[in-house]
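> what would the 3D arrangement of this be:
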Amino acid sequence: MDDEVLHREVIAAAVIARAEELGGFVPVDELADFPLPDGSRRRLVDPGGGGIWNPREFVATLSIVTSPDGPYADREIEGGLYQYSYQKGPEGGKNLKLRAARERGLPLLRLHKARPSFYVPIYPVYVVDDNPITREFTLSLDEVLRVVHGAAVSPIEKAYAERLVQQRVHQPAFRARVLLAYRSQCTVCTLKHPDLLDAAHIVEDKHEAGVPEVSNGLSLCKLHHAAYDRRLVGISPDYRVHVNADLLEEVNGPMLRHGLQEMHGRVIDVPTARSERPDRQRLSLRYDEFLAG
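Here you go, the predicted model:
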């Protein structure tokens, strides 16, 4: 059993490292034949397109796929938990090894679909409950939240769970979708290093219009994200970059000159798909804040 846990840890670490290289996601074709540190290669997704992958030599499920628009009624529930439907088919089937993961307390690799053929890895995930009546498993994002669905959750536990889901599921998925839409480059300067790129909200997520959609996001390098958040750089509804007037007059070395001042008046690069381009109304709201600032 210890060897299987170690093997899972090695696989998950390699997948997460690869995702970090690419911008938070891994293409499904890589997951179908994934290279491991020891030089071997391993399939990490079901070749038939199912959501549960049970390698023959593993005593329990290795990975599961979750999708916000999949054919099952999978969903988040209170307490940082996730309801995951049994795979359709005859009684037992691939669900048996997922049940074994619960019985043995083994961690799973969750592959959350950011967009077709691209997945965000989340690890570890645990199976904490199994309901054969509703044909659903309950999953938890960490050991602290290993509670049976339906148990009372304190306000502190609830807040912790919500923060955990935001940090480990929602934020990485949003970043992956935005970077994929912007072809993994900064929309202002076209820097193409994913590890130096962020997914910035146009309208902050605490605002009612701050939904985690690509049209409310911008792919920005660390410099331009910080400048955008501090109202030193604004982007108008016509997709044009504006630099704070005082900053334009400042003299302070090549980074300021080339990294910020020369961006003034530039038109940003936007996604090819119109539905993913920055929403002009949200840009207007944020641009007004830049002008006021």
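
> only C-alpha atoms from now on, for both contacts and neighbour counts.
Noted.

> so what's the residue count around Thr66?
By other Cα atoms under 10 Å, the residues close to Thr66 number 22.

> residue contacts, the residue nearest to it when sequence neighbours are not counted?
In space, and not counting its chain neighbours, Thr66 is closest to His112: 4.8 Å by Cα to Cα, 6 or more residues apart in numbering. Neighbouring residues of His112 by Cα atoms under 8 Å, 6 or more residues apart in numbering: Val65, Thr66, Ser67, Tyr119, Val120, Pro121, Ile122, Ala173.

> return the member of these nearest to Arg277.
Using Cα to Cα, Ala173 comes nearest to Arg277 of the contacts of His112, at 17.4 Å.

> now that closest one: which helix or strand?
Taking DSSP states H and E as the criterion, Ala173 maps to helix 171-181.

> which strands and helices lie in contact with that helix?
In terms of contacts (3 or more Cα pairs under 8 Å, 6 or more residues apart in numbering; DSSP states H and E), helix 171-181 is packed against strand 108-115, strand 118-131, strand 197-201, strand 217-221.

> to compare against the first, here's the next sequence to fold:
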Amino acid sequence: MSQLEAEGFDGRLRSAAMAWLDRRCTPDNPVVERRELLGFEFEGRRVPLVDNQLGIRKPQGLTAALSILTTYTSDGQRAPYEDALGPDGFLRYKYQGNPQHYTNKGLQEARALEVPLIWFFGVQQGLYLPFYPVWIVADEPAESQVAVALDESQANLAGHASLSPLERRYSERISKQRLHQPVFRQRVIRAYDTSCAMCRLRHASLLDAAHIIPDREERGLPAVSNGLSLCKIHHAAYDANILGIRPNLTIQVRTDILQEVDGPMLRHGLQEMDGVTLTLPRRRIDRPDLEAIEQRYETFRKAG
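Alright, predicted model coming up:
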């Protein structure tokens, strides 16, 4: 294959992979299984979008890496994934072992050629949330890592010699909104078997991942144990301190709300929640952190 043919193959493959993900991943089901990624076919042959063993995928015939992958691990077995966020607000991705490994060279080539990649982020065993297109915008060999931009506006910031405080905050906000928040949502909702922990509503499009300790606070980590899968009405009510969660994991509705007289949504949607016990994830490690529940309950009591 000539260099010109390789360049054409590279571009067609990247475009086809991202177009397939556009069709495959919907708002109600934005995740993709590993077996599907391994079975991807392009121009009559199988071209896996992820490596069978490595985190960086560089198919034969491509100079630059096609995708990077973050394996799912539960919160108790890993550091919170904000640790991958650098002081400039860009996310970092670690090399695959030896810096001279061909996959790491593929990341460096992706940066030099400015080609887009796909980032597959594990939200459950064998299940990934894809982010694309992303770009490698800096190589940091001393730390065995590269910096990743999640959209073009963030990538444009990478060319600045130094970022202003405003630019750093903007870059950090992009990283959190485009990766951290969607990953947190998927992990929490799936831990609760795609249902509201309060009313058991099972429509994914009507569910949110609510923080117990708000993410603006130091302890407000995007860990499943700091999250609750709540329908939109109960998420809003929880954030507004209309209802709270006692340390014994039962729901308490604010006294003035219990005394109101209104239509069926107030009666069935809120008032009848008083005293209901939360439905919890099957895995103990995914269940609410009781210290966080107690801290948040004190906020609710003071508000009432």
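
> what's the helix holding Ala173 of structure 1 aligned against in structure 2?
Using TM-score structural alignment, helix 171-181 of structure 1 lines up with residues 181-191 of structure 2.

> how much does that stretch stray from structure 1?
Compared with structure 1 after fitting, stretch 181-191 of structure 2 deviates on average by 1.6 Å (mean Cα distance after the TM-score superposition for structure 1).

> so where do the helices sit in structure 2?
Here structure 2 has its helices, by DSSP state H, at 3-24, 34-38, 102-113, 152-157, 165-175, 181-191, 232-239, 255-259, 264, 290-303.

> possible to save these as TSV with mean neighbour count?
Compiled in TSV, these are given as follows (neighbours: other Cα atoms under 10 Å):
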stretch	mean neighbour count
helix 3-24	14
helix 34-38	16
helix 102-113	21
helix 152-157	16
helix 165-175	17
helix 181-191	22
helix 232-239	18
helix 255-259	12
helix 264	10
helix 290-303	16
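
> those helices: which one's closest to Leu91 of structure 2?
Leu91 of structure 2 lies closest, by Cα to Cα, to one member of these: helix 165-175, at 6.7 Å.

> what's in contact with that closest one?
Leu85, Pro87, Asp88, Gly89, Phe90, Leu91, Ala149, Leu150, Gln154, Leu157.

> recalculate using a threshold of 6 Å.
Asp88, Gly89, Gln154 (Cα atoms under 6 Å, 6 or more residues apart in numbering).

> with stretch 80-100 of structure 1 instead?
Contacts with stretch 80-100 of structure 1, where a contact means Cα under 6 Å, 6+ apart, come from 60-61, 74-76, 135-140, 161-162, 165.

> what's the neighbour count on the aligned partner of Glu204 of structure 1 in structure 2?
Mapped onto structure 2 by TM-score structural alignment, Glu204 of structure 1 lines up with Pro214. Applying the criterion other Cα under 10 Å, we find 16 residues in the vicinity of Pro214 of structure 2.

> what does Ser67 of structure 2 give?
Ser67 of structure 2: 27 neighbours (other Cα under 10 Å).

> name the residues that touch the helix holding Ala173 of structure 1?
For helix 171-181 of structure 1, using Cα under 6 Å, 6+ apart, the contacting residues are Gly24, Phe25, Ala114, Ala199, Val214, Ser219, Pro271.

> same question, stretch 275-289 of structure 2
By Cα under 6 Å, 6+ apart, stretch 275-289 of structure 2 touches Ala191, Tyr192, Ala197, Met198, Val224, Ser225, Leu249, Thr250, Ile251, Gln252.

> and which of those residues is nearest to Glu114 of structure 2?
Val224 (34.8 Å).

> map the closest one onto structure 1.
Counting by TM-score structural alignment, Val224 of structure 2 lines up with Val214 in structure 1.

> okay, now that match: neighbour count?
27.

> max pairwise distance over the contacts of stretch 80-100 of structure 1: which two?
Greatest spacing in the contacts of stretch 80-100 of structure 1, by Cα to Cα: Ala60 and Glu162 (28.0 Å).

> all set now, cheers.
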